[in-house]
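Undergrad: turn this into a structure:
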Amino acid sequence: MPLPIINSIATWILKKRIHQIELFIKYPNEVQEELLFSLVKTAENTVLGRQYDFFTIKSYETFAQRIPISTYEDLEPMIEQTRKGMQNIFWPTSIKWFAKSSGTTNAKSKFIPVSHEALENCHYKASKDLLSLYLNNNEDSQLFVGKSLRLGGSKELYQDNNTFFGDLSAILIDNMPIWAEFSSTPSNRVSLMGDWEIKLQAIVHETIHEDVTSLAGVPSWMLVLLNKVLEQTGKSNLLEIWPNAEVYFHGGVSFEPYREQYKNLFPKKDFNYYEIYNASEGFFAIQDQNNSDELLLMLDYGIFYEFIPMDTFGTASQKIVRLAEVELFKNYAVVITTNSGLWRYMIGDTVRFTSLNPYRIKVTGRTKHFINVFGEELIVENTDKALAQACLATQAEVIDYTVAPVFMSGKEKGAHEWMIEFKKAPQDYAEFSQILDSTLQSLNSDYEAKRRNNMTLNPLILNIARPQLFYDWLKDKDKLGGQHKIPRLSNERTYLEQLKSMQLTYTHS
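TA: Here you go, the predicted structure:
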């Protein structure tokens, strides 16, 4: 069958989903409530369901009163039992897949349960919805004339006690339908390679001769691959290799620090960028409009949402609200109940609602990744935006960064210490630091107050990382590829000190 006909048929099939998306946009709270009671009823005969008497839960209030908020550490004993072969503990259907994730808050590995329902009705459904929304917004798309370049995790799947664990991307690739491989590159064999550096070369070898129309992966790691492609081919930009490339689907880390670099890689005015928000625990939100930085919260993926306002998070007055009660522009920690048996589980992310009709969000950071040593309440969204502005103003390009506090000592005031690895360094580091600092003050009034007249915080300290410092740190921690990254912000100095010990430090302040 000719490729244009395949493209037309695939587009028609995928766009049939749009009216269902419009349904949950119109009735969001009803869809979420119905979903909650479906999850409760499905699991009422599990060990957990009997413990909390799911059978008698008939209202959200009872659900919230009876079941406590949980973290991975709370659920780990039950998850370990399931990994050893026991079933029906927190979800009734058999769970044999576990997404291995170190997260970014704990060096210890986490094994997130992935049920068949989550694979089909969350992750794969979301992948199709991403395409549906994109095609609905881009009528002339020729997405299926070529292939999608996917960049997944670097871990192989390992069998353990008749269960399997590995990167979520590896689990998804291993279980995807045969037709999906035909529309993707590299092959499953290469995608599932364990050694990131060998895999990187294999991906380049397989993809440079394909007609790539779309790309999907984490911005920082995709940049590594795309620069390798240019290095190998000797081309000046990627459209010389893949002239029909039209969209990059990205997630995992903020796109802001990398946006200008991608514009240089794909120098085409109508090239599209679509953001997604997913994790090992589920697929949560998708950009549903061209040229937008807001994500539509997807409400029919088997995930029930609750939110903790960050101004009460971790305090005696902490409160939890459901979707119908959220407010615009407040920062919330995300709590999920899922069709993999995660009940009122804190995923560690924070979001802000930018629209309530429909419910659209921006991801603002992590509950444990911020700096608030001096009352400045600095979040990743602030630093990503400020860094992007400083780069734009000085024609600099960044590979990676992390920030830590400099604690007060005696009469010495505090400060924030940055480690930045540049792909293209600014001509004047002092100018870069000044723009970075002033932009942070314009974005965050608490930081501005602490910086005013150096009242509490001295000017930031800028460390210039040697080439490949962040790559070497990740390699040393066995975290190359996938969604692994060093925490951008920390309330303590562990990560920064490790990086400083790995390079011959030279500092600009």
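Undergrad: for the rest of this, base every contact and every neighbour count on C-alpha atoms.
TA: Fine.
Undergrad: do I have it right that residue 145 meets residue 3?
TA: Yes - contact criterion Cα atoms under 8 Å: residue 145 and residue 3 qualify, at 5.3 Å.
Undergrad: those two: who's more crowded?
TA: Legend: neighbour count by other Cα atoms under 10 Å for residue 145 and residue 3, higher for residue 145 (18 against 12).
Undergrad: where's the more buried one relative to residue 204, distance?
TA: Using Cα to Cα, to the nearest Å, one gets 20 Å for the distance from residue 145 to residue 204.
Undergrad: in stretch 320-329, which residues are buried?
TA: Buried positions in stretch 320-329, judged by neighbour count with 16 or more other Cα atoms under 10 Å: 320, 321, 322, 323, 326, 327.
Undergrad: one more to line up against the first:
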Amino acid sequence: MISLKSGLAKLFAKRIYRKVQKWANNPIETQEKVFQGLIADAKNTAFGEDHDFKNIHNHADFVKQVPIRDYEALKDYVERVVAGEENVLWQGIPLYFAKTSGTTSGSKYIPITKESMPSHVEAARNAILLYIHETGKSQFVNGKMIFLQGSPILTEQNGIQLGRLSGIVAHYVPKYLQKNRLPSWETNCIEDWETKVDAIVEETLPEDMTVISGIPSWVQMYFEKLQEKTDKKIGDIFKNFNLFIFGGVNYEPYRAKFENLIGRKVDSIELYPASEGFFAYQDKQGEKGMLLQLNSGIFYEFVKADEFFNESPKRLTLKDVEVGVNYVIIISTNAGLWAYNIGDTVIFTSLKPYRVIVSGRIKHFISAFGEHVIGKEVEQAMKEAVLDTDIMVSEFTVAPKINPEEGLPYHEWFIEFENEPKDLSKLAKRLDESLQRQNTYYFDLIQGKVLKPLQITQVKKDGFHEYMKSVGKLGGQNKIPRLSNDRKIVDKLLYVN
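TA: Here you go, the predicted model:
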């Protein structure tokens, strides 16, 4: 028998599906409307006046007037907003700053305005509702749901509240979900991640958990602690758990480990949230890629990744993109970010509707020898290499070994195994062959004997966990980069290993 709550969820899902289809089926017009609205709303701000927004009528004008910037280049404007100045990047002052730790900038303060805040909440909600509409599964709304996230405790600076994005969003959980939601407010406020996960284990063990959400690496830690405590599979502890919602990293490298921990397959929904905006979510279970959010106050531009560091790379709008090309994603938003490089690269998997996968970070690549290896390629190589084996990988990252003590340079793969393979050299061979198939530059360098095939360095159990703890990035939205063009991460990893 369908409960009232479950039945209402299906009706709501049908309504939202129709609403989403309306803009998804009119993508170019939707984006043009967003663009014109952003320019009109910000023309009297300091940024709008500095960049002559009054005379921007189309994308070509925008490209001439507004250069691509990263956080460092926008920092002077942001600091004026942090100091309490109004009408700098957007009308008035922001509701919040999502405080993040930048790799080059120290702390970053990403503005969230009253206009941008709703999209952070609605996109996650809509992802679940579209899942209900597609599958007809809605009984999970009657059970308990857990969202592993940062502390909701906020501080204030010049009338603007500061916190982690996930902590800010915690203040916007709809009333109809409040009774179903875990962990408790008190547990969510625990800052130390390990203490927090222990408390979450105690709170959730007696509950009927139906939905679990979070970054895969941190949900894995939660699952392992549950298993240690009960000596049971997660699917036996939570018999009605059938939906995993994740974002932040590719799930594929974790899938086999998760299915082993759970003891069965469960449905999953991928999200693409960031402090700068909620960009996409998985709208179909059988489709590769996430539906790009075109009606959420975000105007998108794209630059081919292999042209990005040219002097004047071509900035494309949605109508010019192609399937299968690696693009740097550039955003302008109703939070006051303009032609802003968030650092991510995406690949379109579909143009009707526009769906993307996150392929990596423009700064996270290996091209020490001109090979241009990206995150998507190393993850695909790992997926192929462990296919039809009993090898389970907990975590991995890749770095170049430029000056080995002897022989040719190579890529060094640092892998933490759940159950280590009998033959590391066989796994290394499969990884290398996959990478050569995917990347012609890498293939040429191996065949031309500029590089020798990759080598694996085994990381001890919990080595990545200890590394993250040692650099103060344990828990929350923090994650290990899949690859780097230097050895800063792996040198520290070797130290804790």
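Undergrad: where does the TM-score land?
TA: Put the two chains on top of each other and the TM-score (TM-score structural alignment, normalised by the length of structure 2) is 0.96; 497 aligned residues with a Cα RMSD of 1.9 Å.
Undergrad: and which of the buried residues of stretch 320-329 of structure 1 is nearest residue 60 of structure 1?
TA: Closest approach between the buried residues of stretch 320-329 of structure 1 and residue 60 of structure 1, by Cα to Cα: residue 322, at 9.0 Å.
Undergrad: can I assume the closest one is in contact with residue 306?
TA: Yes - in this structure, residue 322 of structure 1 is within contact of residue 306 by Cα under 8 Å, at 4.4 Å.
Undergrad: can you check which strand is longest in structure 2?
TA: Across structure 2, the longest stretch assigned as strand under DSSP state E is strand 340-351.
Undergrad: and the longest helix for structure 2?
TA: Longest helix in structure 2, counting residues (DSSP state H): helix 4-24.
Undergrad: distance from that one to structure 1 after superposition?
TA: Superposed on structure 1, helix 4-24 of structure 2 shows a mean distance of 1.5 Å to its aligned residues (mean Cα distance after the TM-score superposition for structure 1).
Undergrad: and the helix or strand just after that helix, what other elements does it pack with?
TA: Next along the chain after helix 4-24 of structure 2, taking DSSP states H and E as the criterion, comes helix 27-42. Packing partners of helix 27-42 of structure 2 (3 or more Cα pairs under 8 Å, 6 or more residues apart in numbering; DSSP states H and E): strand 298-304.
Undergrad: find me the equivalent region of the strand it packs on in structure 1.
TA: With TM-score structural alignment applied, strand 298-304 of structure 2 matches the range 303-309 in structure 1.
Undergrad: and if you look at stretch 355-370 of structure 2?
TA: Residues 360-375 of structure 1 are where stretch 355-370 of structure 2 lands when matched by TM-score structural alignment.
Undergrad: still on that earlier bit, what's the angle from the longest helix of structure 2 to helix 27-42?
TA: 90 degrees (axes from the mean of the first three to the mean of the last three Cα atoms, to 10 degrees).
Undergrad: ok now do the residue lying closest to residue 251 of structure 2 once chain neighbours are set aside, which residues does it touch?
TA: The shortest distance from residue 251 of structure 2 to any residue other than its chain neighbours is 6.6 Å, reached at residue 216 (Cα to Cα, 6 or more residues apart in numbering). Residues in contact with residue 216 of structure 2, defined by Cα atoms under 8 Å, 6 or more residues apart in numbering, are 246, 247, 249, 251, 254.
Undergrad: tabulate these (JSON lines), appending secondary structure, distance to residue 26 of structure 2 and neighbour count.
TA: JSON lines is the format used below for the contacts of residue 216 of structure 2 (DSSP: H, G, I helix; E, B strand; the rest coil; distance: Cα to Cα, whole Å; neighbours: other Cα atoms under 10 Å):
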{"residue": "246", "secondary structure": "strand", "distance to residue 26 of structure 2": "28", "neighbour count": "23"}
{"residue": "247", "secondary structure": "strand", "distance to residue 26 of structure 2": "26", "neighbour count": "18"}
{"residue": "249", "secondary structure": "coil", "distance to residue 26 of structure 2": "29", "neighbour count": "22"}
{"residue": "251", "secondary structure": "coil", "distance to residue 26 of structure 2": "30", "neighbour count": "18"}
{"residue": "254", "secondary structure": "helix", "distance to residue 26 of structure 2": "35", "neighbour count": "18"}
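Undergrad: what's the counterpart of the residue nearest to residue 251 of structure 2 in structure 1?
TA: Superposed on structure 1 with TM-score structural alignment, residue 216 of structure 2 falls opposite residue 219.
Undergrad: right, I'll call it a day here.
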